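# Coordinates for the following, if possible.
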Amino acid sequence: MVSIHDLSYSREATVAAIRDYYRFLVSMYMDESNVLEPPAGGWPSIPPHGWANFGKTDEVMGLLRELPYLDQCSEPYQIHAAPYTVFADWQNTEENCDGQKLKKWTEPWPDEIQCEIPAHIVGLTAYNDPSPAILLDTELGVIYWYECSGKLEENDETEGVQGDPYAWEEDGLIPEDQVEWRGACGIWSIENFFKMLKEQFRKLNFVPIGPREVQDVWVGQADELKETQVAVQNIYRKHGWPDMARFNREACRAEVKLAIRPWQN
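Next up, the predicted model:
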């Protein structure tokens, strides 16, 4: 396990980890055109000091300006970067947006967790049923998966963060009102979080159902949909997954498209 005291935050390393993760998804199932890279100087649509009522630090805003994003406005529907999970497309946000609405879109609401999410923490995902809240901490250098499935943590071979937020509060790392919601999270270093996601894809615990939808093997499915999920897993294995030296991405995508067509119509 990784000690929280041994971690640090780096904007450069965080951008690199997210970019590497999106490249991994493209190598497996996603269309390359869905990954949007920032122009030199960062996304001009993201204000350097944030939107009105957003209340995030300049470091958070600097990170959002430099990240690559998934194009969530492309047709026919939003793209999953993990099971049922829609990563926020911050660069597509209007300049005059209400920051409170943006936080409500990406974070557990204060009424839900009985406190405000701190200014140095930002949501990476659109938080709605079923897309989970996944948040990045630019002070501690960790990522929180709010109300993370126990099945995921049981099947995680990467190193999570040692200890728990109750100990962090005693050490003076976080205030008392921030303990409970963090205690409801799976917590990883930023680098290990994305390693963990990739590991679940390699095991096919995360199953891409076409180029935009991802399911996991733990959520109950109707018999017909479960059969499709198993068929897709078998197709990936047939085409060499997870051995990237053998994996035939295009042949796999074509066969998956045929396999999922009956229940999509």
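# From here on, just use CA atoms for contacts and neighbour counts.
OK.
# Next, the contact list for residue 81, please.
22, 25, 87, 214 (C-alpha atoms under 8 Å, 6 or more residues apart in numbering).
# Assign a three-state SS to it, would you?
The three-state label given to residue 81 by DSSP: H, G, I helix; E, B strand; the rest coil is strand.
# The contacts of residue 81: which two are farthest apart?
22 and 214 (14.0 Å; C-alpha to C-alpha).
# does residue 186 belong to a helix or a strand, and which?
Residue 186 belongs to strand 185-189 when assigned by DSSP states H and E.
# and what of residue 195?
In the assignment (DSSP H and E), residue 195 maps to helix 190-202.
# and that helix, how far out from the chain's middle?
Computed by C-alpha atoms, centre = their mean, to the nearest Å, the separation of helix 190-202 from the middle of its chain amounts to 10 Å.
# Counting by contacts, list what it packs against.
helix 11-28, strand 142-146 (3 or more C-alpha pairs under 8 Å, 6 or more residues apart in numbering; DSSP states H and E).
# Quick check: next helix or strand after the first one?
Okay, so that is helix 11-28. Counting by DSSP H and E, what follows helix 11-28 is strand 35-36.
# Flag every buried residue along stretch 84-103.
Of the residues in stretch 84-103, 84, 85, 86, 87, 88, 89, 90, 91, 99, 102, 103 count as buried by neighbour count, 16 or more other C-alpha atoms under 10 Å.
# if we can go back for a sec, just name the closest of the contacts of residue 81 to residue 15, please.
Using C-alpha to C-alpha, residue 22 comes nearest to residue 15 of these, at 10.8 Å.
# compare with the first, here's sequence two:
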Amino acid sequence: LTMSLPPDPRVDGDPEYNREEIITAVTEFYKSLARLPYIELADILIPPPDGWPHITEEKFAALRKNHEVIELIRHLPYMNMSRHEYMIAPDTYPIDYRGKGFNEGEVSEESAGRAIPPGLEVPEWVVPLTYGSRDGTYLMLDTTDGMSSSFSS
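All right, here's what the predicted structure looks like:
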């Protein structure tokens, strides 16, 4: 007996994941926020051509993410959260995978802190792009089909 799920009503046809499109969308979103009097353009950090060098499968092994997730977060732009924790939606903050908790030694679930939704088992092909505090939201990107979903703790 096999079961198939109905088509996802959010998209026409089969959804597709494209790393470059995700990177471009995040970059453009951050740049649009910098046009507002809130986020400094200098706080949008663009990765080097080969990606952030310290984001590797070995270093991030404890997070149990697949190769595609690591490649995506290695090449994403990030907001510098060291001077100011930018809120991009109510009680919702971008995760900086090159920042504090991720850039010293091996990454663990404990050092990753708020990047892992409490009490939720996140599949290896899904990556949280934001975290929520109080009433905020975790935006979760599925790298198998490019769809995102939200999780509130």
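# TM-score for this pair?
With the length set by TM-score structural alignment, normalised by the length of the second structure, the two chains reach a TM-score of 0.81; 142 aligned residues with a C-alpha RMSD of 2.2 Å.
# if we can go back for a sec, tell me, the helix holding residue 195 of the first structure lands on which residues of the second structure?
Mapped onto the second structure using TM-score structural alignment, helix 190-202 of the first structure covers no residues at all.
# same check, this time on stretch 235-245 of the first structure
So stretch 235-245 of the first structure is aligned with nothing, judged by TM-score structural alignment.
# tell me the contacts of the residue most central in space within the second structure?
Residue closest to the average C-alpha location in the second structure (C-alpha atoms, centre = their mean): residue 129, at 2.2 Å. Counting by C-alpha under 8 Å, 6+ apart, residue 129 of the second structure makes contact with 94, 95, 138, 139, 140, 141.
# Need the counterpart of it in the first structure.
Using TM-score structural alignment, residue 129 of the second structure lines up with residue 124 in the first structure.
# Distance-wise, check its match relative to residue 81 of the first structure.
11 Å (C-alpha to C-alpha, to the nearest Å).
# again, but for residue 213 of the first structure
Residue 213 of the first structure is 8 Å from residue 81 of the first structure, by C-alpha to C-alpha.
# Check residue 199 of the first structure too.
From residue 199 of the first structure to residue 81 of the first structure the distance is 13 Å (C-alpha to C-alpha).
# next one: residue 122 of the first structure
Note on residue 122 of the first structure: its distance to residue 81 of the first structure, by C-alpha to C-alpha, is 17 Å.
# do residue 127 of the first structure as well
14 Å.
# Ok, residue 259 of the first structure next?
Going from residue 259 of the first structure to residue 81 of the first structure by C-alpha to C-alpha gives 21 Å.
# Can you name the residues that contact the aligned residue in the second structure for residue 146 of the first structure?
Using TM-score structural alignment, the equivalent of residue 146 of the first structure in the second structure is residue 151. By C-alpha under 8 Å, 6+ apart, residue 151 of the second structure lies in contact with 117, 137, 138, 139, 140.
# where exactly do the helices run in the stretch 151-265 of the first structure?
Here the stretch 151-265 of the first structure has its helices, by DSSP state H, counting those that start in this stretch, at 165-170, 179-183, 190-202, 223-238, 249-264.
# so which of those helices comes closest to residue 63 of the first structure?
Between these, helix 190-202 lies closest to residue 63 of the first structure; by C-alpha to C-alpha that is 13.3 Å.
# Would you mark the buried spots in that closest one?
Those would be 190-202, for helix 190-202 of the first structure by 16+ other C-alpha under 10 Å.
# again, but for stretch 81-88 of the second structure
Buried-residue list, stretch 81-88 of the second structure, by 16+ other C-alpha under 10 Å: 81, 86, 87.
# Identify the residue of the first structure aligned to the last one.
Which is residue 87 of the second structure. So, by TM-score structural alignment, residue 87 of the second structure is matched to residue 80.
# contacting residues for that match?
When contacts are taken as C-alpha under 8 Å, 6+ apart, residue 80 of the first structure is in contact with 86, 87, 212, 213, 214.
# want to throw the helices of the stretch 151-265 of the first structure into a markdown table with distance to residue 30 of the first structure?
Shown next, in a markdown table, are the helices of the stretch 151-265 of the first structure (distance: least, C-alpha to C-alpha, whole Å):
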| stretch | distance to residue 30 of the first structure |
| --- | --- |
| helix 165-170 | 35 |
| helix 179-183 | 31 |
| helix 190-202 | 13 |
| helix 223-238 | 14 |
| helix 249-264 | 9 |
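# quick one: which of those helices is nearest residue 16 of the first structure?
Closest of these to residue 16 of the first structure is helix 190-202, at 9.3 Å (criterion: C-alpha to C-alpha).
# Mind telling me what residue 46 of the second structure corresponds to in the first structure?
Here residue 46 of the second structure is matched to residue 37 in the first structure, going by TM-score structural alignment.
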